[in-house]
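Chemist: Show me the folded form of this:
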Amino acid sequence: MAQRTLPADERILTWLEERPGLAATVREIAEAFGLPARSRPKLRRRLHELVAEGRLVALRGRRFGSARVLGDVVGRYTRHPHGFGFVVPDDPSEIDLYIPIGGAGGALHGDLVAARITDVKPDGRREGTIVRVLERKSKVLVGAFQPTYSGGGVVQPIDAGYGFDILVPKGRTAGARAGEFVSVSLETPPSGAGPARGRVVERLGRPDEPGADVEVLIRKFDLDPRFPEEVLRAAEALPDDPGRWSLEDREDFTGQTVVTIDGASAKDFDDAISVERTRDGGYRLHVHIADVAHFVEEGGPIDAEALRRGTSVYFPDRVIPMLPERLSNHLCSLVPNELRLTQGVTIDFDGEGRARRWRSHDGVIRSQARLTYEEVAAAIEERRPEARRALGKLLPMLEAASELAAKLEAQRARRGAIDFDLPEPELRLALTGGTEDIVARRRTAAHRMIEEFMIAANRAVASDLAARRAPCLFRVHERPDPDRVEKLMRALGGLGYRLDVDPVDATPAHFRVLLEQASGRPEEPFVVRMVLRTMSLARYDPVCLGHFGLALRRYLHFTSPIRRYPDLVAHRALRRLRHRVRERADVAADRRERLPDLARECSRLERDAEAAERESIAWKVAAFMAERLGEEFEGRIVEVAPHGLTVLIPQPFVEGLLPVRRLGDEYFRYDARRLRMIGSKTGRVFRIGQVVRVRVDRVDLLRHLVDFSLVGAETGPGGGRRRSGRGTAARRGRGRAGRRGR
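Modeler: The predicted structure follows:
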C-alpha cells in the first residue's frame, strides 16, 4: 500500500547518501518510499526547500543529492592544456571533480577553489563548476620571454596548464632577452576584456645556462633555497658537542659494528644499521636513526620552518633541505667516527625472518664507516675479492645483514607485498653542471637490504604507536579503486594477462603475481607502468588504515627525520610514549586536532617535491638529447596509444614519443584491445615490446619533451595520418599532454 505522508527529511538524506550514484530524481525517491504519483508535486516542493536550506544539492537531469556528501568541494584546480580540468580535493579520501571547458569561473591553474557538483555519473564520477576562488596559487609565474616589435614582450608560462601567454608592455621587461626564462608578476588575468598582462620581475637565465632550470623550478613550485635569519641563528646556537647531559638515559651502542649505507653522492646520513646472528639461529637488527627531535624543539623557529617545507627536495645537482645545513649535514648526520645521538629500534628475528620482539630506545652511536650501495653490492652480491678485502672487519656483519635481508624479502613475498622494480634514469653530471650520460639506475642487493631494514623499523614503530593510540601520522596506501582495476584488466587482457579476481576483491598478492608473470618479458615495463597507475596514491593520515602495497596493517615513516617532517612527528610521539610523558588534556587534544591538517599539508608538500624532482630530471634529459638531434638509436616500444608510440632507448636511458605521423606514409589504425598500431596499406604492425630504430627528431626544452622519427619510414608532407577528416591535430595535442602526465 502506498505511503500517503512524506518521509522525514533525515530518512531522505540517508537514503540518498547510501544510494549508488548518490543522487535520484523525484520519481525515484517517490518510488523508493512508496509514495503515490499525486504526492510527487509535494515531494518536489519539499526537496527544493531542502536545497534552499543547504541540505540538498540540485543536479543535472532534475536529480537531487545530499549536501553532506555532494556539497562544495574544496581543493586545488588543475587545468589541462585543452581547457578542461579537475579539482583535487583537500580530503584525500574524495575522488577528483571534473571541471568541463567553461566551468572554471575565472580560476587559474593551481588556485585553491570551491566547486559545486552539478552531475554524478552512474559509475560515481563527478562533474562540477568552480564557484569561488579561495586563494590564488601565486601572482608570479615563470616562463620563456620573447620580445615584440613594440618594445614589450610575451611570456609563455613553463606550466602548460595555464593555457595563456602574458603580454608585457614596453618598459616593464626588466631588459629580458629573447628565450630567457623570467619571473613575471601577473597584474591582469585573462578575461573577455583582453589577454593577461604583467611585468617581468626577475631574469633567471637562458635555457643553456647551468642552473637556470633549477632556478625556474624553485619559483614554479614555490621552494625556498634560503632559510630565515632567525632559523639560521637558532641552528648556530646549538652546541657542537652533545655534552654529558645529552648522553644520560641513553643506551651506549658505540661498541657495535655500525655503518651507514647510502648513495655515493649522499650528504645527509640519517640511518645506520648493525646486524648480529643470535645463538638460537636468528638475527638481531639494530636500526639507528638520527635524533632530530633532540635538536629541533617543537614549536621553535627551526621546527616551524621544517613544517613549512615538509620535506627536502633533491634535484640532480643540488638539494633544498628541510633543515638548515648545520643540522642536516653536521649535528644530526651520522657521519663516521663521531658521537651521534639516535632514536632507534632493535628487532629480534627468528631464523626465517619473522619478527619475534622489538623495542625502541634513545641511543648514542659512533658509525665505523660511510659505505655506498656500490661498495656493499660489489662485496656481498658480486663477491669481488678486492671489494671484500676493502671492507675488512666489517665484512662478517654485512654478511649477516645480507642473510637477514634475504629472509625479510622472502617474508615480504609470502604476505603478497607488491615489488615495483621499474628502472629510473640516473644522470651522470659533469663538473661544469652539464649531463655527461644517462643510465638506468641499478637496484642492487644493498639497496634492497637497506629498504627491508627500514621497512622493518617503520613497521615496528607503527605497531607500537597504533597499539597505544598515540597521535602521529601513519603512512597510508589504500586499496585501488575497483574501476581502475577493471580498466587494468581490460588493458592487459590483449597481452594475455589475467587477474582472475573480482576487482573489488583484488589483493596485493594478485598484483604481485601479475608482475612476476611479466618479469623478463618484452612487455614488462608496460605492465609495471599500468599496475603503478592503477594504485592509489600513498599519503599521510592520523588514522592507521594500512599499506596496501606493502601488505601491512600498520605502517608509518620513522627512518628519515632529516628530510621528512612526518618522521619527526613519529620520533616525538615515540619518545612521549617511551618516557610515559603525561601532557595536559588541552595540549593533547590540541595536538590531535591539528593532525588531519598536518597530514594533508605533508601529503601536498610531498607531491609537490616529487613533481619538482621529476621535472628537473625531465628537463636535463631534454637538454641532453637536444645535443643529439639527428642521431639514431635502437629502442623498445613500451607503450602504444592513439597518438603514437612511447619508445625507451637503453643507452642513453631516455624515453621519447614516436608520433603516429612519423611511422610511415600510410594511415595507421590503433588496435586498443591488443595495444598495437596497424598500417592500412602494408599491414605493418607496431606492438608493445617491439625493437625499433629511431632518430632524435625534435626536442622541446620548454615542455621537456623528446620526439623520435622512425628510421627508414618514408612520410609525406602530412605524415602518417594523412586523412584530413580524422582530427590529426587534436590527436597530436592529446599525445603531448598524455606524455607529460606519465
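
Chemist: only C-alpha atoms for contact and neighbour calcs from this point on.
Modeler: Noted.

Chemist: Can you show me the helices along the stretch 301-450 of the chain?
Modeler: 301-309, 325-326, 373-380, 385-391, 395-414, 445-467 (DSSP state H, counting those that start in this stretch).

Chemist: So which of the ones you listed is nearest residue 78?
Modeler: Ranking these by their distance to residue 78 (criterion: Cα to Cα) puts helix 301-309 first, at 21.6 Å.

Chemist: And this one, please, so the two structures can be compared:
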Amino acid sequence: GAIDFDVNEAKVLVDDKGKPIDIVPRTRGASDKIIEEFMLRANETVAQHFKWMDLPFIYRVHEHPKLKKLQQFVSIVKPLGYTIKGSLEHVYPNELSAIVDASKGTEEHTIISTLLLRCMQKARYDRQCLGHFGLADEYYTHFTSPIRRYPDLLVHRCIRNFLFEQNYEATAHFEEVIPLLAEQSSFREREAIDIEREVTDMKMAEYMSYHIGEEFEGMISSVTQFGFFVELPNTIDGLVHMTELTDDYYHYDEKNLMLVGEMTGKTYKLSDKVKVRVISCSKKDRTIDFELVGQKARVKKKKTIQINDKKVKTNPRKKGKINKSKRFPRKRR
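Modeler: Predicted coordinates:
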C-alpha cells in the first residue's frame, strides 16, 4: 500500500573546478531498491518494538493529507481518466498508490507523481507514534543512518540505554528531551533540504547559462498566474513568463491549473509538450528563463513611476525570487 512517487531527482556532474558539465536524472538500480527495502524494514521493526515497550522514543511521522489538496488533485487527474473510489476524507494510501501505478508508462506519470507529492504533508519527527501515511506504516522511525542524521543517533542511544544496558533510570531524561529534540530535528531537516535545493538550482542555472539561445523540448510541469514552468528530460526546469506569450492575453485558471487564451481559447496545461529556447539564466538568483519557440518577441517598454519627486524607470521583465521548493518537492521518507 505504500506510495512510490517515483519523482525524478537531478544529479549534477561537475569537473575538478566545480563547473557543471552535465545534469542527468538520478537512477535507482535493483540493488538500490533492495537495500532501501531492508532499511525500511529495519526502521519499522525498531519503531514497533519501542512502541509496545512504551518507552520514550522518537518516531518519523507522516500524517494524512489535507482534504482541500486532495480535492484539487482529483479534479486535475479525473479528466485524464484517474479516479478515487470512496470518500476523500478517509482515503487510504493504497488508493493513491493505485493511481500512480496506473499512470506508469504514460506521458502524465511524472506530473501525477509530482501533484500527488504536493498533496502530502511534510514528514517530521515526533514523540508520539502517529504512523507514516506515505509508507502505509503504523510504526516508523529513522534508525539506519546514525552517522548522517541526529534522530537516528538518538534512536541508537535509546536502544543502548534501554535494551542493552537496561538503564531505565534514564527514562525521565529521555521523556523530557525527546519532544524538544524532535522539533529541532524537524526544523534542521527543512533547512538542510532548502539549502540542498538552492545549490542544485544554482548549478542548474550555471549549466544552462552555457546554452543561451539553444532550443529544447520539454513538458509543462507547473502553471502559475505569472506563467508556466517547463521541465526538460534532464530534470532542469525554467519559467516561460506570461509576458513571453504574445499571441493572446492569457487568464490563469487556478482550479484546473491552466492558462486560457482570452480570444483564441488556446490553453497551456500540465503535461503539455512544448519547445522552448533559453533566453536568460541567473546563477545568483538561481533562475532560468525560457521563451516558446515560434512566439513573436514583444517590445517591452520601461514604465516611469514617481518616487520622492523623481521619475524612475522600471523594467517589467524584472521578476522577484521564486520559491521553487513549493512547486517541486523532493521525495523524503
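
Chemist: Including mean neighbour count and distance to residue 32 of structure 1, could the helices of the stretch 301-450 of structure 1 go into a markdown table?
Modeler: Output for the helices of the stretch 301-450 of structure 1, formatted as a markdown table (neighbours: other Cα atoms under 10 Å; distance: least, Cα to Cα, whole Å):
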| stretch | mean neighbour count | distance to residue 32 of structure 1 |
| --- | --- | --- |
| helix 301-309 | 20 | 50 |
| helix 325-326 | 16 | 65 |
| helix 373-380 | 21 | 64 |
| helix 385-391 | 14 | 75 |
| helix 395-414 | 18 | 47 |
| helix 445-467 | 20 | 42 |
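
Chemist: For these, give me TSV that also has distance to residue 246 of structure 1.
Modeler: Below are these laid out as TSV (distance: least, Cα to Cα, whole Å):
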stretch	distance to residue 246 of structure 1
helix 301-309	19
helix 325-326	18
helix 373-380	32
helix 385-391	32
helix 395-414	29
helix 445-467	23
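
Chemist: now for those helices, which one comes closest to residue 245 of structure 1?
Modeler: helix 325-326 (20.9 Å).

Chemist: hmm, back to that, right, and the helices of the stretch 301-450 of structure 1 - which one's nearest residue 511 of structure 1?
Modeler: helix 395-414 (11.6 Å).

Chemist: out of the helices of the stretch 301-450 of structure 1, nearest to residue 127 of structure 1?
Modeler: It is, among the helices of the stretch 301-450 of structure 1 and with distance given as Cα to Cα, helix 301-309, at 32.5 Å.

Chemist: matching residues in structure 2 for that closest one?
Modeler: With TM-score structural alignment applied, helix 301-309 of structure 1 matches no range in structure 2.

Chemist: ok, now stretch 423-430 of structure 1?
Modeler: Taking TM-score structural alignment, stretch 423-430 of structure 1 hits residues 8-15 over in structure 2.

Chemist: sorry, back to before: who wins for proximity to residue 598 of structure 1 among the helices of the stretch 301-450 of structure 1?
Modeler: helix 301-309 (8.7 Å).

Chemist: gap between the closest one and the chain center?
Modeler: Chain-centre distance of helix 301-309 of structure 1: 22 Å, with Cα atoms, centre = their mean, to the nearest Å.

Chemist: Which residue numbers in structure 1 does stretch 43-54 of structure 2 align to?
Modeler: So stretch 43-54 of structure 2 sits over residues 458-469 in structure 1, by TM-score structural alignment.

Chemist: who touches the matching stretch?
Modeler: 345, 358, 360, 471-472, 474, 544, 554-559, 573-574, 577 (Cα atoms under 8 Å, 6 or more residues apart in numbering).

Chemist: Apply 7 Å and report the result again.
Modeler: 544, 554-559, 574 (Cα atoms under 7 Å, 6 or more residues apart in numbering).

Chemist: ok, back up a step: so for the match of stretch 423-430 of structure 1, what gets flagged as buried?
Modeler: Using 16 or more other Cα atoms under 10 Å as the test for burial, stretch 8-15 of structure 2 gives 8, 10, 12.

Chemist: swap in stretch 227-246 of structure 2?
Modeler: Going by 16+ other Cα under 10 Å, stretch 227-246 of structure 2 has these buried residues: 227-232, 234-245.

Chemist: swap in stretch 250-257 of structure 2?
Modeler: For stretch 250-257 of structure 2, using 16+ other Cα under 10 Å, the buried residues are 250-252, 257.

Chemist: what's in contact with that stretch?
Modeler: With Cα under 7 Å, 6+ apart as the criterion, stretch 250-257 of structure 2 contacts 76, 223, 225, 258-262, 269.

Chemist: count of residues packed around residue 188 of structure 1?
Modeler: 14 (other Cα atoms under 10 Å).

Chemist: got it, and residue 175 of structure 2?
Modeler: Residue neighbour count, defined by other Cα under 10 Å, stands at 15 for residue 175 of structure 2.

Chemist: Show me what residue 69 of structure 2 lines up with in structure 1.
Modeler: Using TM-score structural alignment, residue 69 of structure 2 sits opposite residue 484 in structure 1.

Chemist: nearest residue to residue 129 of structure 2 other than its sequence neighbours?
Modeler: Leaving aside its chain neighbours, residue 129 of structure 2 sits nearest to residue 59 (5.8 Å; criterion: Cα to Cα, 6 or more residues apart in numbering).

Chemist: Please name the residues that touch the one you found.
Modeler: 47, 125-129, 140-141.
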